[in-house]
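Colleague: Give the three-dimensional model of this entry:
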Amino acid sequence: MSIPRLRIATYNLQKCIGMDLQRRPDRSLQVINALQADIVVLQEADKRLPPRPAALPHRMIKEHGWRILSFGAPGGSLGWHGNAMLVSASVTVMKLGHIDLPGLEPRGAIFADVKTAIGEVRVVGLHLGLLRYFRLLQVAAILRYLQQLSPTSTILAGDFNEWGSGKDLDAIAKGVTFIKSPASFPSLRPIARLDRFALPPDLTALGTDVHTAQPARIASDHLPVWVEVTRV
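Modeller: From the prediction side, this is the model:
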């Protein structure tokens, strides 16, 4: 008898501009579909300049059976500060929210409380800053905000922009533990584990990997990363 499991993926779309400098949202969506995930957390899902319209068109996403979670951003954006979240039909959404983050440049995080095959979980999608000092401030700000919410199993997922071992993040991210995900950047020859997941004590990773099948290596400068989790 198989155990219940949840597959989550994180993917920095680079605004759907590939390594060939072509903007191909259809190609980005092809990669997303191939992940076979229940929840996909996206970064750089919107174009950069205000009003930051979606780089990946809403219509195209919905035609492929994904539900786009709305975090209240104006101007047709897909998410919040470029962070977005897609869920499959197997996921029931209970609560959504966004978090403003400190830093030299505007940054934000998003979260969704959902019912899944493994029960209720909270998924936080984020894209941290380039400077270590601000990355640590941003993780601390996210955790402070989450403490104000009702407690539930919380998964952090996204582009942490951390080139090192991640010990600093581990030290400050109380209540969750980072799993050892593979290198995902740059997509043509990955050497850095920028895209990561952190899990609470009551969830365990059954497996994690990068998705390398074409067109993933050309569709963005990041490879998507997935993890399958279950209850301990």
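Colleague: make it CA atoms for all contacts and neighbour counts henceforth
Modeller: OK.
Colleague: And Ala140, how far from Leu128?
Modeller: Ala140 sits 11 Å away from Leu128, going by CA to CA, to the nearest Å.
Colleague: Looking at the two, which one has more neighbours?
Modeller: Using other CA atoms under 10 Å as the criterion, Ala140 and Leu128 rank with Leu128 on top: 24 against 18.
Colleague: burial count for the spatially closest residue to that one that is not a sequence neighbour?
Modeller: Leaving out its chain neighbours, the residue that sits closest to Leu128 by CA to CA, 6 or more residues apart in numbering is Phe160, at 5.0 Å. Per other CA under 10 Å, the neighbour tally for Phe160 reads 22.
Colleague: which one is Pro200 nearest to, not counting chain neighbours?
Modeller: Setting aside the residues directly before and after it, Pro200 is nearest to Val176 in space (CA to CA, 6+ apart), at 4.4 Å.
Colleague: Touching, that neighbour and Pro201? I think so.
Modeller: Yes. Val176 lies in contact with Pro201 (CA atoms under 8 Å); the separation is 6.7 Å.
Colleague: quick one, which of those two is more surrounded?
Modeller: Neighbours were counted for Val176 and for Pro201 using other CA under 10 Å; Val176 has more, 20 against 13.
Colleague: how near is the more buried one to Ser153?
Modeller: 9 Å.
Colleague: from the chain's centre, how far out does the helix or strand hosting Ile32 sit?
Modeller: Ile32 is part of helix 25-34, with elements assigned from DSSP states H and E. Remark: helix 25-34 is offset 15 Å from the chain centroid, using CA atoms, centre = their mean, to the nearest Å.
Colleague: name the helices or strands packed onto that helix?
Modeller: helix 216-219 (3 or more CA pairs under 8 Å, 6 or more residues apart in numbering; DSSP states H and E).
Colleague: quick one: which helix or strand includes the residue sitting nearest the centre point of the chain?
Modeller: Nearest to the mean C-alpha position of the chain, counting by CA atoms, centre = their mean, stands Val41 at 3.0 Å. For Val41, the host element (DSSP H and E) is strand 39-43.
Colleague: so that strand versus helix 25-34, what angle?
Modeller: On the basis of axes from the mean of the first three to the mean of the last three CA atoms, to 10 degrees, strand 39-43 is oriented at 140 degrees to helix 25-34.
Colleague: Quick check: next helix or strand after strand 39-43?
Modeller: Criterion used, DSSP H and E; the element after strand 39-43 is helix 58-63.
Colleague: At which residues are the strands of this structure located?
Modeller: 6-12, 39-43, 67-68, 84-87, 92-101, 107-116, 119-127, 154-159, 177-178, 195-199, 203-210, 225-231 (DSSP state E).
Colleague: One more sequence to fold, the one below, so I can look at both together:
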Amino acid sequence: MPDRPIKLLTYNVHSCIGSDRKLDPGRIAAVIAETEADIIALQEVDVGRRRTDGIDQAHVIASLLKMQAHFHPALSVAEEKYGDAIITALPTGAVKSGPLPSIGETRGALSVEITVGDRKLLVVNTHLGLRGRERIRQMTTLLNPGWLHGTGQTSLPTVLCGDLNAIPASATYRLAARSLKDAQLAGPGAPRATFPSRYPLMRLDHIFVTGDLVVYRAAVLETRLTRVASDHLPLLAEIGFAGFSAADSLPLKAAVKNDVQRPDDDI
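Modeller: I've put the predicted structure just below:
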């Protein structure tokens, strides 16, 4: 059993191109390092793409953090890839990746079984589409046992996270919230927006957990660095297994603003 909560971060890194249009994977790694996250779920990661100098961003970021990366290309053309990554220094087991029902740009998901002390945790990372009906189909697929139950016969404590492109008023969000807990609502404090990073207005990035996990804290990290490193702000949560006490946990560092919602096209 771990002696402290696990810190999990979800972050759309925008191909490591900041709001200042500067390409800098090292800056993304610096943002992550500051959080001391144990598990990092990244979206919009480039691997071998000419537009970002052919860098394997998943490997570079993981190397700078002294961690290992699992990468799934939602989009792959010749040697150029673009998709999602899960980075951690914790022991990992079964890995699953695959496409989701998509309209236009192909979307996918990546899940990794991670050993935490004497327990196993399933982390599912995704980046959903831009259309409401498309997102509903994608979320319905992810909520099926094939994704959330892992590879074994019994369900694992599970985190579903990523850029869901869905605000809390949307049908996609409500679908997930029927069976999973929103980390920003489970932890103390009001939920905060994650996009756009300079003037966050929408809560598009989410961490959902199954009922056998406890959320102690969740925070959107808004600093001078996070406002410029990507067009999304990172979302960090401290989670533990049910029955674990986090009395000695340190508070998350965060500077946040009010969350302003807008209508969504989910129907």
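Colleague: Can you give me the TM-score here?
Modeller: Here the TM-score for the pair of chains, by TM-score structural alignment, normalised by the length of the first structure, is 0.86; 226 aligned residues with a CA RMSD of 2.7 Å.
Colleague: counterpart of the residue nearest to Leu128 of the first structure in the second structure?
Modeller: Using TM-score structural alignment, the equivalent of Phe160 of the first structure in the second structure is Leu164.
Colleague: my read: its match touches Leu128, true?
Modeller: Yes. Counting by CA under 8 Å, Leu164 of the second structure touches Leu128, with 4.9 Å between them.
Colleague: intersection of neighbour lists for these two?
Modeller: Both Leu164 of the second structure and Leu128 are in contact with Arg135, where contact means CA atoms under 8 Å, 6 or more residues apart in numbering.
Colleague: Please tell me how far the residue nearest to Gly54 of the second structure when sequence neighbours are not counted sits from Asp20 of the second structure.
Modeller: Take Gly54 of the second structure and drop its neighbours on the chain: the residue closest to it by CA to CA, 6+ apart is Gly48, 3.9 Å away. Taking CA to CA as the measure, Gly48 of the second structure and Asp20 of the second structure are separated by 22 Å.
Colleague: Looking at these two, which is more packed in?
Modeller: Shown here are Gly48 of the second structure and Asp20; by other CA under 10 Å, Gly48 has more neighbours (16 against 11).
Colleague: And the more buried one, how far from Arg21 of the second structure?
Modeller: With distances taken as CA to CA, Gly48 of the second structure is found 19 Å from Arg21 of the second structure.
Colleague: what do you get for Asp56 of the second structure?
Modeller: Per CA to CA, Asp56 of the second structure is found 19 Å from Arg21 of the second structure.
Colleague: Same drill for those two, tell me which one is more crowded.
Modeller: Asp56 (19 against 12).
Colleague: tell me how far the ends of stretch 119-139 of the second structure are from each other?
Modeller: In stretch 119-139 of the second structure, first residue to last residue: 26 Å (CA to CA).
Colleague: Stretch 171-188 of the first structure: which residues count as buried?
Modeller: For stretch 171-188 of the first structure, a neighbour-count test (16 or more other CA atoms under 10 Å) marks 173, 176-178, 181-188 as buried.
Colleague: what's in contact with that stretch?
Modeller: With CA under 8 Å, 6+ apart as the criterion, stretch 171-188 of the first structure contacts 136, 139-140, 143, 154-155, 170, 190-201, 205, 208-210, 216-218, 220-225.
Colleague: now do stretch 137-150 of the second structure
Modeller: Contacts for stretch 137-150 of the second structure (CA under 8 Å, 6+ apart): 100-102, 111, 113, 122, 124, 128, 155-156, 158, 172, 175-176.
Colleague: Can you say which of these are buried?
Modeller: Buried subset of the contacts of stretch 137-150 of the second structure (neighbour count, 16+ other CA under 10 Å): 100-102, 111, 113, 122, 124, 128, 156, 158, 172, 176.
Colleague: would CSV of the residues you listed with distance to Ile28 of the second structure be doable?
Modeller: Listed next are these as CSV, based on distance: CA to CA, whole Å:
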residue, distance to Ile28 of the second structure
Leu100, 27
Pro101, 29
Ser102, 28
Ser111, 22
Glu113, 24
Leu122, 24
Val124, 21
Leu128, 21
Leu156, 30
Thr158, 25
Thr172, 28
Ala176, 28
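Colleague: Relative to His70 of the second structure, which of those residues is nearest.
Modeller: When those are compared for distance to His70 of the second structure (CA to CA), Ser111 wins out at 9.1 Å.
Colleague: Relative to Asn125 of the second structure, how far out is the closest one?
Modeller: From Ser111 of the second structure over to Asn125 of the second structure the distance is 6 Å, taken as CA to CA.
Colleague: Name the residues contacting each of these two.
Modeller: Taking CA under 8 Å, 6+ apart as the contact rule, Ser111 of the second structure and Asn125 have no neighbour in common.
Colleague: quick one, what contacts the match of Phe160 of the first structure?
Modeller: Leu164 of the second structure is in contact with 126-129, 135, 204-206, counting by CA under 8 Å, 6+ apart.
Colleague: Need the strands of the first structure in TSV (columns: distance to Ser77 of the first structure).
Modeller: Output for the strands of the first structure, formatted as TSV (distance: least, CA to CA, whole Å):
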stretch	distance to Ser77 of the first structure
strand 6-12	16
strand 39-43	12
strand 67-68	11
strand 84-87	9
strand 92-101	14
strand 107-116	13
strand 119-127	16
strand 154-159	18
strand 177-178	29
strand 195-199	22
strand 203-210	27
strand 225-231	23
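Colleague: coming back round to it: next, format the buried residues of stretch 171-188 of the first structure as TSV and append distance to Leu29 of the first structure.
Modeller: Below are those laid out as TSV (distance: CA to CA, whole Å):
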residue	distance to Leu29 of the first structure
Ala173	31
Val176	30
Thr177	30
Phe178	27
Ser181	22
Pro182	22
Ala183	21
Ser184	18
Phe185	19
Pro186	19
Ser187	16
Leu188	19
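Colleague: just to revisit the earlier point, pull up the overlap in contacts between Val176 and Ser153 of the first structure.
Modeller: Pro200.
Colleague: would you turn the contacts of Leu164 of the second structure into a markdown table with distance to His70 of the second structure?
Modeller: Compiled in a markdown table, the contacts of Leu164 of the second structure are given as follows (distance: CA to CA, whole Å):
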| residue | distance to His70 of the second structure |
| --- | --- |
| Thr126 | 13 |
| His127 | 15 |
| Leu128 | 19 |
| Gly129 | 21 |
| Arg135 | 24 |
| Leu204 | 23 |
| Asp205 | 20 |
| His206 | 20 |
